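Visitor: Show me how the following folds:
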Amino acid sequence: MQNLKNGGVIWLTGLAGSGKSYIAEELCRKLKEKLNNIIYLDGDELRDLLGHYGYEKEGRIEVSLKRSNFAHFLSSQGMIVIISAISMWNEIYTYNRKRLKNYFEIYIKCDFEELKRRDKKGLYSGAIQGDIKNVVGVDIDFDEPCSDLIIDNSKLDNLEEKVSTILNSLQKHL
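Guide: Below you'll find the model as predicted:
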């Protein structure tokens, strides 16, 4: 993780409800215990900051590219940027790997049945019934990433163990 002292991007991707933000927040907390150049950008909050974009695939890709450019801007100034966002398309994976220095991608994978069970906002049930459009994993296809690390978050237990796995993997890769 020595390279991260000069900036980098840790990008957590996964479907809505997979636990990206949950894990990213704890990862941020743990990293802040050792480093002071950490910033966490949640996908929804960053979407609001960048402006409202469409939720169809093209709009989602557009806002993901803007997230990547913002992460590049911050990391080039020595910040370690943690991003949690859906952004699950090959265009984004390729763009990030080419553009971002010290880039580490984590796929927060979760069984679809579990996602439907966690569906507090009715996103998946509404999409399955046809009441909601443009839901990634239902009516918008996604590209499953070949990430640097895959965390199965089908069960929300062992948060510390999952974050420890991420930190160990960062240690080896960056």
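
Visitor: Going by C-alpha atoms from here, please, whenever you check contacts or count neighbours.
Guide: Fine.

Visitor: And the helices in this structure?
Guide: Counting by DSSP state H, the chain has helices at residues 20-32, 43-50, 57-75, 90-99, 112-117, 123-128, 159-173.

Visitor: Turn these into a markdown table, columns for mean neighbour count and distance to Glu144.
Guide: Converted to a markdown table, these look like this (neighbours: other CA atoms under 10 Å; distance: least, CA to CA, whole Å):
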| stretch | mean neighbour count | distance to Glu144 |
| --- | --- | --- |
| helix 20-32 | 18 | 15 |
| helix 43-50 | 14 | 18 |
| helix 57-75 | 19 | 15 |
| helix 90-99 | 15 | 8 |
| helix 112-117 | 15 | 13 |
| helix 123-128 | 18 | 18 |
| helix 159-173 | 15 | 19 |
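
Visitor: compare with the first, here's sequence two:
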Amino acid sequence: MSKSTNIVWHQTSIQKEDRRNKNGHGSFVLWFTGLSGSGKSTIANALAQKLYEENKQVFVLDGDNVRHGLNKDLGFSEEDRKENIRRIGEVSKLFVDSGQIVVTAFISPFREDRELARSILDKDEFIEVYIKCSLQECEKRDPKGLYEKVRKGEIKQFTGVDSPYEEPLAPELVVDTQKNSIEDCVKEIIQFLQLQNKI
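Guide: You can find the predicted model right below:
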């Protein structure tokens, strides 16, 4: 892939702080990471609904949805997974610059890739949220029937089974969906954001 050359950053007339002031809240990324079936998308959308009802500017970037468009050219090799996360980091930054709260729901199995996404944003704009749930429970839920396909040998290199998932070492927040209801998980995240003066 050729790299862009002879490009110069053009300063925008409306700054990030202007948009934050108009919206009346901060803009940042809540980066949900966890195994398939842990509840990332469900919690992301429930949280977004709650924030939306409170007149917050919020948008959900969901792993499967993004692969239908922006990242439809990517597979699931390690290289493609890295590029998938890099692109989402860049898109998230654009949303943050527009003054919005971004909730991402991506397995994002590798610590290095999550740290790359963090590095794209400014300090305190990236909040890693580990959506914690055991592999056994995720496989029991199997909302998309993926684990069943894995066990039948129809899917290879599946995270948590025959491809690694690296748990966050120091996430800003851990939300345990095996022990808590969706409603309680959303409350926990909102309380965290309030304590951090994010909303």
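
Visitor: before we move on, the earlier item: please tabulate the helices of the first structure in TSV and include distance to Ile83 of the first structure as additional columns.
Guide: Formatted as TSV, these follow (distance: least, CA to CA, whole Å):
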stretch	distance to Ile83 of the first structure
helix 20-32	7
helix 43-50	7
helix 57-75	8
helix 90-99	12
helix 112-117	20
helix 123-128	22
helix 159-173	14
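
Visitor: Could you say which one of those helices comes nearest to Cys146 of the first structure?
Guide: In terms of CA to CA, the element of the helices of the first structure nearest to Cys146 of the first structure is helix 90-99, at 8.8 Å.

Visitor: residues touching the aligned residue in the second structure for Tyr55 of the first structure, list them.
Guide: Aligning on TM-score structural alignment places Tyr55 of the first structure opposite Phe76 in the second structure. The neighbours of Phe76 of the second structure, taking CA atoms under 8 Å, 6 or more residues apart in numbering as the test, are Gln157.

Visitor: Name the nearest residue to the equivalent of Ser76 of the first structure over in the second structure, sequence neighbours excluded.
Guide: Aligned by TM-score structural alignment, Ser76 of the first structure pairs with Asp97 of the second structure. Once flanking residues are discounted, Asp97 of the second structure sits nearest to Lys16: 4.9 Å by CA to CA, 6 or more residues apart in numbering.

Visitor: I'd say Tyr124 of the first structure and Val135 touch.
Guide: Yes - counting by CA atoms under 8 Å, Tyr124 of the first structure does reach Val135; the two are 7.4 Å apart.

Visitor: who touches both of these two?
Guide: Applying CA under 8 Å, 6+ apart, one finds that no residue jointly contacts Tyr124 of the first structure and Val135.

Visitor: what's the counterpart of Val186 of the second structure in the first structure?
Guide: Superposed on the first structure with TM-score structural alignment, Val186 of the second structure falls opposite Val163.

Visitor: Against Lys116 of the first structure, how distant is its match?
Guide: Look at Val163 of the first structure and Lys116 of the first structure: by CA to CA, to the nearest Å, they are 24 Å apart.

Visitor: How about Gly43 of the first structure?
Guide: From Gly43 of the first structure to Lys116 of the first structure the distance is 20 Å (CA to CA).

Visitor: And for Ile61 of the first structure?
Guide: Distance from Ile61 of the first structure to Lys116 of the first structure, counting by CA to CA: 24 Å.

Visitor: give the contact list for the residue nearest in space to the middle of the second structure.
Guide: The centroid of the second structure falls nearest to Thr104 when counting by CA atoms, centre = their mean (2.5 Å). Thr104 of the second structure sits next to 29-32, 44, 60-63 when contact means CA under 8 Å, 6+ apart.

Visitor: Might one say that Glu25 of the first structure is in contact with Tyr40?
Guide: Yes - the criterion here is CA under 8 Å, and Glu25 of the first structure meets it with Tyr40 at 7.4 Å.
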